[in-house]
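Asker: Whatever this is, show me its structure:
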Amino acid sequence: MTPPPTKELPWQSLLDFLENRGSVFAVSGLKGASPAYLLSQIAPRVRSPILFLTCDEIRAEQRAEEIRFFADPDQKVLLYPSWDVKPFQNISPSPEVLGQRWEVRDELFRTGTSLCVVSSLSAILEKVPPREIGRRLALSIIPGREFQREDFTSKLQGMGYTRVNVVTQKGEFAVRGYLLDVFSPASPHPLRIEFFGDSVESVRTFDPDTQRSTQDLENAVILPVKEVLFFPEFQENTAAKLKKKLEEEGAPREAVQEILEKIREGISFGGVDNYLPLFYPSLESFLDYLPPETLLFLEDPPELEDRLSQIWAEIRESWQEQAARGEFWPTPEELFLTREDFTGFTGLFSRVVLQGLEIGEPLLEKAGIRLETDSNERLRSDLLSSKSEEGILHLLAQRIRTGAEKGISTLLPCSNLHAAQRLQEMLENHGLRPNLSAKSFSAWTPADSSGWHGTLLLGNLHRGFSFPKAGLTIITESELFGEKRPRKRPAIPLKDHALAAFSELQLEDYVVHSDHGIGIYRGLLKLTLGEEEHDFLLIEYQGGDKLYLPVYRLNLVQKYAGGGESGPRLDRLGGTSWEKAKKRVKKSLRELAEELVKLYATRTVLKGHAFPPPDELYREFEASFEYEETSDQLQAIKEVQKDMGGEKAMDRLVCGDVGFGKTEVALRAAFRAMMAGKQVAVLVPTTVLAQQHHETFSSRFSAYPFRVEMLSRFRSPAEQKKIIQDIAKGKVDLVIGTHRLLQKDLVFKDLGLLVVDEEHRFGVAHKEKLKRLRANVDALTLTATPIPRTLQMSLTGIRDLSVIETPPEDRQPIRTYITEFDEEIIRDAVRRELRRGGQVFFVHNRVQSIDAMGRFLRKLLPEARIAIAHGQMAERDLERVMLSF
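Answerer: Just a heads-up that it's a prediction; the model follows:
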């Protein structure tokens, strides 16, 4: 970005300090994302690596995202993470975290001046293998280079890689003939190495979802994915140190002997990473990897000081708890930097101290400046309090105009083009002329905003700031419409995995053959026909009859998807039961088709309500959705909105798996209907689902004057009677309920939209009533598992279909740890989640002993409120527990 056109940059004195390489420079007054902006202005002039240090992991992730938004394209920004487990426990950090740590340290060897590392204090305190190990173990893969392939795979295993059949995640490798697939933390995509003999013939990347090669590479780097490496030299070093501790320091013999045996055998185990000091002659600090000219940015030193004390208190507490149980671990000082170590290391580098408050007296004695910036913390509350019929952006429009008159450019980063176009339309409705730019921030200049009321940029930024002296105000989507959760990588539509259901087929699963009916899958086997060997599926039918199906006829078989705990009845090979069943279904379908054709012919003739086009308030409601929409979800919303604008009554089926975003499609349809003065009914099959929908709809509509009610057995008879009366009077805008909505005493004043969730779970009688209810109103059906006849109607044009096949991005990374049953691990994991404000599912394997496990947990965690739920409970008791959770 070109600096603002002023005689002197607001941060000129900081540039002078860096030119002379002073010791400490303090900058105060920084609010919002302004520290990241300042760093982006400094970095091109520094010509050295930068370490941005903050107090905790969450803040480190936020700062890394902010710096990436502002940074030049050639500025590499990496997050150096801390362990994702508590120290001195029998659980190891995830391979993803350890691999990412190796990647950052390796980049410090390779990248040089254009690298910015963002890290938390806890990550910096964790000691690491010495630099010499990292340099020696990094494998450079170049076509033409020779490797003994057996030695190569042994080295991968020593570096912590897990051998698998198919590579999908970092830290895995697979060998198939002359192909070796490996997913290194140093590569954004897995690598496919093709050998000719022991020589590397080619190196390619491949897509882990399709397993197809994507790009040829001239070279690649493979890094370790563990910090404890099981190579003979390190195992011998560890054994020697353990013997010494046993003989000289009186370590508990039984605990040490068990660890010693595992290490001698090369067996990794949960918590082995805590023995890092025993594997190497000495450990180093991450700060040892930094060149002497590195520039340190320290965010809020007083907070860092407090956090340092807190981290060490937690480390000592954890170590003492384990020592009291007779377990052996290295001392905390062997595994972590002490306060004195940390202070000594940071004192070796030039440091820029960043503070939001005034500069303290000690720092004023050194170099320092105050930059007048302001955050947007109060912006959303100001917008909501000044909300008018024109929407919430009226005040924002005034501020953008005022800023433009003062020569201040207002930038509005949007996470995607759809969001940018939506915000542009909303601002234009307030008489502004915003500029929609495809540029990144680093390519933007103030000239791009000249003559415009604000500039919309594409990029992820959580929070903005105002910096008048720099002529800049940045306002983000989250600050306007509420928290957003950006997508970190494009989601893969499930249609690309058409064979996924079959690949999940397990032995003893029921399968359906289109000609022979239902049988049991007994496995895949090879048979020799003539002189050739072929693969066959073995399917067993009633009476032990067997069908050998060639794999090229897989299109005739699919996994049985019916319900019932006892399983379906098997058909007999050559019998008539399957043919009779198909004839019965065909007859029922013909009768149903005749009835449906009449019903839908009637609906086509009857005119529905043509809803007015979406307005400003609808766009605001859209923008307040807390997740980024998937492409399929946007298409479904577009199709529903188009139907609602037509004169023919809508009857659309939206099909998508659980969690794919069907409810948001219904929410937007309901909003538009209610804005047009129509009532909305949402019909669900269970009381629990009614409660969940009531909470979701009430929350999303809380900022708007809509009355949302629920009719279910959780409402008393008196409450239900009052709600029904108010529905008839038009005082209720939206009602959610079970089959109670289908009773004759419920009359709507002006029903405009009916939403049915999981229609196939309603009985025949309920469906008959549904037909009458939806005769001349817009109908939207949501389903995760459409019944065949519903899907058939959609495909033959009787009913419109929208399919959401793209899953949303994982909202929290899912990590699985396998460990022995350990009270300490259970207590720590649950308490950590409760401190975060979260909830915990504890899954037990037997109903008969679940109450005993509940008593054990109440004793272990007296501060937690613990409830028990299982499938053998009375329905109402189970519902009560689920709802209280």
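Asker: C-alpha only now, for contacts and for neighbours.
Answerer: OK.
Asker: Which residues in the longest helix seen in the chain does the neighbour count mark as buried?
Answerer: In the chain, taking DSSP state H as the definition, the longest helix is helix 577-605. Judged by neighbour count using 16 or more other Cα atoms under 10 Å, the buried positions of helix 577-605 are W578, A593, R603, T604.
Asker: dump the residue contacts of the first one.
Answerer: Contacts for W578 (Cα atoms under 8 Å, 6 or more residues apart in numbering) come out as D515, H516, G517, D571.
Asker: at 10 Å what do you get?
Answerer: H513, S514, D515, H516, G517, I518, L570, D571, R572, R584 (Cα atoms under 10 Å, 6 or more residues apart in numbering).
Asker: Helices - which of those residues land there?
Answerer: Short answer: these in helices (DSSP H) are R584.
Asker: Filter the contacts of W578 down to just the buried residues.
Answerer: So, of the contacts of W578, H513, H516, G517, I518, L570, D571, R572 end up buried under the neighbour-count rule (16+ other Cα under 10 Å).
Asker: One more sequence to fold, the one below, so I can look at both together:
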Amino acid sequence: MIQSSLYHALKNPFPYQILITQDDKESYLASEVARFRGFETILFPDFRAQKGDDLRSYKEELLALLGALRKWYRAPKERLLLIAPLRSLLHPLPKEELLQSFHLGFGDNLDIGELKERFYRFGYEFVEIIELPGEVSFRGDIIDVFPPQESSPVRLSLFDTQIESLRYFDLETQMCEREELDRIEITPALFALDEATQKELEELVSASSYGAFSKDLMSLGLWYLKDKGEVLPRRVPSILTAGAKEELLELLELQESDELRFLEGLNLLATPLEHSDIIISPANFLSFLSLHANKEITIIARNEALFRAFDLKEIPCKKQIGDFCVNLLTPKEVILSLNQNTKKSAKKRRPTFAIDELRVGDYVVHKDYGIGIFKGIIQERVLGALRDFILLAYQGEDRLLLPVENLDYIDRYVADSGSIPSVDRLGKGSFAKLKEKIRTKLLEIASEIVALAAKRELIEGRAIRTDFPEIEIFQHSSGFVYTSDQEKSIREIFSDLEGGKVMDRLLSGDVGFGKTEVAMNAILATVMSGYQAALVAPTTLLAHQHFQSLKKRFEGRGIKMARLDRFLSSKERTSLLNALKEGEVDVVVGTHAILSAVFKRLALIIVDEEHKFGVKQKERIKAIAQDVHMLSMSATPIPRTLNMALSSIKGMSTLLTPPSEKLPVRTFVKEYQEALLKEIVHREIRRGGQIFYIHNNIATIERRQKELLELMPNLKIAILHSQIPEKETEEIMLAFEEGRYHLLLSTSIIESGIHLPNANTIIIDSSDRFGIADLHQLRGRVGRGSKEGFCYFLVEEKESLTPEAKKRLLALESNSFLGSGSVLAYHDLEIRGGGNLLGEAQSGHIKGIGYALYLKMLEEAIHSLSSKALPKREDVDLKLSINAFLSPELIESDRLRLELYRRLSRCESTQEVNEIEVEIHDRFGSPDLYTKQFLELILIKVLASLQGIKTITNYNQNITFFYRDETKKSFSAKSRDDDDLLAAILEQLQGKSA
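Answerer: Next up, the predicted model:
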């Protein structure tokens, strides 16, 4: 009723400056009406942090809140309405003086030390690569900054200390736009503090009793504003909506807070009789207007074309052009909008500029020498020239210096969670033997994959019609808008089903991204075409969940459904198997029990998480799927390169976009405290939810259960770990799903494949002992339904953590989307996804050489057996006495230099090298001599590889090319100087390639 109530109220003089709403949705609807009535509106986000919460977990909303507050302070108050959800106004917010800004403009002379200090006092985080608002990066003559009010970050280029260029740049590519800016406004990333206020605030925060992991201003500053903050409704005329009043009463009941009592005295926005908000579907639009033809009708549309789409000639109405979304009914008026809901999604896209960072101490795999330990970049003088090398440690005292231009020879070692590899010994040849053994095995796997694909190509598939109007009705009844990925996947699947050949397609996408909805479209088309469909899942729990989903969505569509699992009695099972044989059941959902059934007219089999089935079950799936359409579903991402290799013989569809209603998981890093634990558990139970508690030690898990029960005696706890039999595990999970337990105390066994939308809080004990990929995957267990998910990474003793562990946990805390801290996690999951496709039998081989090398070798095997052979890139050994490296003076960060070395080592064309040179110029300033010479060295490597050259050497100015066909070519440069040597080599190579 918010729209009709506010519309009525705004007809009279409106003495209020703030309208307090229940949530974001109500704020949006109110704003549309206020704008329609000629008011300017400023909207606060729904900021739900409770006093003492770590604000890093609410960074996005906090920045939006402070930005809106700054705008409100500055704006003239005539016909201006601040619309704010109740929870955004419960705490003191900074006064105007704490939100002042400053400007940087073309030609300004900067004191760099003073500027850094100012950014620090404004709450900016100093980083190497800008990814989020509120970050700044100083790199020599380049300053990148992302002011919170801007939609893109800005790059400042300096000439000495003077600004000579200001341009927006792209987060994904890190490259600048062409258009120059005159100046930019630098707003605070938190508060605009002077030195004294900052010192006072920092002292208060560091003495705080709140259990934040990082006791700094960004984490706790808002809670210590004192006289620098104010609760706005105390001094500004404010009015509550009915929804906000309900929310307030609920809060007062839970918190018994005297601080909030003053809000009860505020006036309530009245709802007049016979006024109502309405929702009209386009199909009923004209008939509804005919019923109310005696009223004054106003129709709103953002353009004339929308009016023309509806035949309004017969209906007397006032047409108004505008982008408002107002739909309401009063005794005398009807106002209807033809516009779609224009509410912008608060979601931010994930920066794809991912750094696959190597850290000192990481295990790596060299393609020729096997598993070693990465020890960092070192500079050595070799052949009289200064060069950068990667230092790798092997067994004993063995060391390997890898030239940085060959960084593509190594990959981070990733295998199954927790497995620690044994480091290889150099020069023994054992790794080469292991690789050969695995290559032979991979050729067998690849030939099986290719042969199966070839066989299926020859089999005629049952033609499935996909043009039934019922399918479109089914899609519209989902209650949400399909993502573009879902629509594309459905088109691809339908094309296969109609095509006359047997479908073999893999649909991959994270849990909650809508794979089952896509699959249901295929099932509906199959059943409408007169055939049967089967969905097979590896566990009873997963099968049970799928059955419930399908039953709910197919209700009332005349589809006969059944489930087949071990919970059926032998009598029920026999009856169902007969029904399948006679064609009396259209769709069956179940576990591997389905694989022994006989169908009358099976046309589609959908297999969820195929890699979790046993060998015999996989063989049976293969046998059934020979002449039946098959759709496999996987929740683990598939590596892009493997995707390309497999897509030549198998259909691949991917869901990468989360549904619009999916909320990010709110993440906190906390020191373990009993009081905190009670608060977390009770908060979730109060909202009717359940909790996952991860304790990754079977030996002490029962002791932890006792401790939890001593703390909270009424808590119903179930225990789950790998030593509990499978049947018992399923029974525990089903009982948890049915709500018989509050808390599931488990090892990381729950890491994947379980969809429990009522469990929306996860607590992870000793989180510093997990890899970032595992933490990211565990966090993904919650926030799968419409409720917001909460994730708590607990650590025993904060002070004993390494700085690196602290940094990585904080990255996960402040990025609950797949951004900076989580890119690495996604990379690990993606590689594991490739392993999952291949099944458990390969885990021994994968452990020996790591996923990355294993998948590379599999791609080569698949390509070598299919008609699309990979063009093999030949290695080139450069033994040149040339000083060449990416200069640390230009690119200070080892992490960024390493990433550029990796990308340059993978270049396969001169164009790629040139593009990276342009990028270096843009991001770091003009390349110096050593950097330019290194880029030329990479150009030489690329050209030499294309021309069949194996090695290039020089002795003084004499240069020799050694070719793969055992021939060689010698020539001389003008002198032994670096520039002359490089020029002579490039002239030879470019002359030949031209």
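Asker: quick one, longest strand in structure 2?
Answerer: What stands out as the longest strand in structure 2, according to DSSP state E, is strand 370-382.
Asker: after that strand, next one along is what?
Answerer: strand 385-393 (DSSP states H and E).
Asker: what comes into contact with the next helix or strand along the chain from that next one?
Answerer: Downstream of strand 385-393 of structure 2, the first helix or strand assigned by DSSP H and E is strand 399-403. With contacts defined as Cα under 10 Å, 6+ apart, strand 399-403 of structure 2 is touched by 366, 369, 372-375, 377-378, 380, 387-394, 409-410, 425-426, 877-878, 901, 905.
Asker: What of stretch 411-419 of structure 2?
Answerer: The contact list for stretch 411-419 of structure 2 (Cα under 10 Å, 6+ apart) reads 356-359, 362-367, 370-374, 420-421, 748, 770-771, 773-774, 827-829, 831-832, 835, 843-853, 902.
Asker: Just the ones of those residues in helices?
Answerer: 773-774, 827-829, 831-832, 835, 843-853, 902.
Asker: Got a PyMOL select line for the buried ones in those residues?
Answerer: Burial among those is assessed by 16+ other Cα under 10 Å; the matching PyMOL selection reads:
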select buried, resi 773+774+827+828+829+831+832+835+843+845+846+847+848+849+850+851+852+853+902
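Asker: Do you have the strands of the stretch 151-300 of structure 2 handy? List them.
Answerer: 154-159, 162-168, 183-186, 229-230, 238-240, 267-268, 276-277, 296-301 (DSSP state E, counting those that start in this stretch).
Asker: now those strands in TSV, with distance to R118 of structure 2 and mean neighbour count?
Answerer: Below are the strands of the stretch 151-300 of structure 2 laid out as TSV (distance: least, Cα to Cα, whole Å; neighbours: other Cα atoms under 10 Å):
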stretch	distance to R118 of structure 2	mean neighbour count
strand 154-159	16	22
strand 162-168	17	20
strand 183-186	10	17
strand 229-230	21	18
strand 238-240	36	23
strand 267-268	43	16
strand 276-277	49	16
strand 296-301	47	19
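Asker: Present the ones you listed as a markdown table; the columns should include distance to K332 of structure 2.
Answerer: Converted to a markdown table, the strands of the stretch 151-300 of structure 2 look like this (distance: least, Cα to Cα, whole Å):
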| stretch | distance to K332 of structure 2 |
| --- | --- |
| strand 154-159 | 52 |
| strand 162-168 | 51 |
| strand 183-186 | 48 |
| strand 229-230 | 42 |
| strand 238-240 | 26 |
| strand 267-268 | 24 |
| strand 276-277 | 12 |
| strand 296-301 | 6 |
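Asker: Go through those and name the closest to L943 of structure 2.
Answerer: Of all the strands of the stretch 151-300 of structure 2, the one in closest proximity to L943 of structure 2, counting by Cα to Cα, is strand 154-159 (33.3 Å).
Asker: What's the average distance for the closest one when superposed on structure 1?
Answerer: Strand 154-159 of structure 2, aligned to structure 1 and superposed, deviates on average by 3.4 Å (mean Cα distance after the TM-score superposition for structure 1).
Asker: Please name every helix or strand in contact with that strand.
Answerer: strand 135-139, strand 142-145, strand 162-168, strand 183-186, helix 910-924 (3 or more Cα pairs under 10 Å, 6 or more residues apart in numbering; DSSP states H and E).
Asker: The helix or strand just after the last one maps to which residues in structure 1?
Answerer: Reading on from helix 910-924 of structure 2 to the C-terminus, the next helix or strand found by DSSP H and E is helix 929-946. Mapped onto structure 1 using TM-score structural alignment, helix 929-946 of structure 2 spans no residues at all.
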